[in-house]
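*Asks:* Turn this into a structure:
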Amino acid sequence: MACPICSKDSTPRYRPFCSKRCADVDLAKWLRGAYVIPGPPLEEVPSDDPDRD
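*Replies:* Next up is the predicted model:
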């Protein structure tokens, strides 16, 4: 299996990545919002706070 970041062979320790660096690059992309699940845009995100309407 190839690493999704750099296309090198993955290693069992960091699967599906080849190294900690590539795993960290992928995590950073998630945290920045670079990855998006497709779907219709939400007009309003529901709140978990019952006092907020």
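
*Asks:* all contacts plus neighbour counts: C-alpha atoms, from now on.
*Replies:* Fine.

*Asks:* center of the chain - which residue?
*Replies:* W30 (3.2 Å; C-alpha atoms, centre = their mean).

*Asks:* So it: helix, strand or coil?
*Replies:* W30 falls in the helix class when you classify it by DSSP: H, G, I helix; E, B strand; the rest coil.

*Asks:* list the contacts for it?
*Replies:* Applying C-alpha atoms under 8 Å, 6 or more residues apart in numbering, we find W30 in contact with no residue.

*Asks:* please give me the structure for this one as well, since I'd like to look at both together:
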Amino acid sequence: MSCPICGDHTMKKFRPFCSKRCADIDLAKWLNGSYAVPSQREEEMEAEVSEGETEQRRPH
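*Replies:* As a prediction, the model looks like this:
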């Protein structure tokens, strides 16, 4: 298996990375937003808000 950051062979201690440095680089990418897990949550929230606004406009 090769390190996803540099392509070198992995070490058991840092798997799936080859070193602490590459593991830290990967962590930094997650923390600064370079990596992102796709989500439709914003779209769902917008749809809920639109539905709520429509219901509020209806007379009681």
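
*Asks:* TM-score of the superposition?
*Replies:* TM-score for the superposed chains, counting by TM-score structural alignment, normalised by the length of the first structure: 0.73, backed by 44 aligned residues with a C-alpha RMSD of 1.4 Å.

*Asks:* what's the spacing between the closest residue to F17 of the second structure other than its chain neighbours and E51 of the second structure?
*Replies:* Counting by C-alpha to C-alpha, 6 or more residues apart in numbering, F17 of the second structure lies nearest to C3, which is 4.6 Å off, once chain neighbours are set aside. Distance of C3 of the second structure to E51 of the second structure, given as C-alpha to C-alpha, to the nearest Å: 47 Å.

*Asks:* out of these two, which sits in the busier spot?
*Replies:* The neighbour count for C3 of the second structure versus E51, taken as other C-alpha atoms under 10 Å, is higher for C3 (18 against 11).

*Asks:* if I read this right, the more buried one contacts C18, doesn't it?
*Replies:* Yes: C3 of the second structure is within contact range of C18, at 5.6 Å (criterion: C-alpha atoms under 8 Å).

*Asks:* Quick check: neighbours shared by these two?
*Replies:* By C-alpha under 8 Å, 6+ apart, the residues touching both C3 of the second structure and C18 are H9, T10.

*Asks:* Now do the same contact list for the nearest residue to A23 of the first structure once chain neighbours are set aside.
*Replies:* Nearest residue to A23 of the first structure in three dimensions, chain neighbours excluded: F17, at 5.9 Å (C-alpha to C-alpha, 6+ apart). F17 of the first structure makes contacts with A2, C3, P4, I5, D9, S10, T11, A23, as judged by C-alpha under 8 Å, 6+ apart.

*Asks:* can you do 10 Å?
*Replies:* By C-alpha atoms under 10 Å, 6 or more residues apart in numbering, the residues touching F17 of the first structure are 1-11, 23-24, 26.
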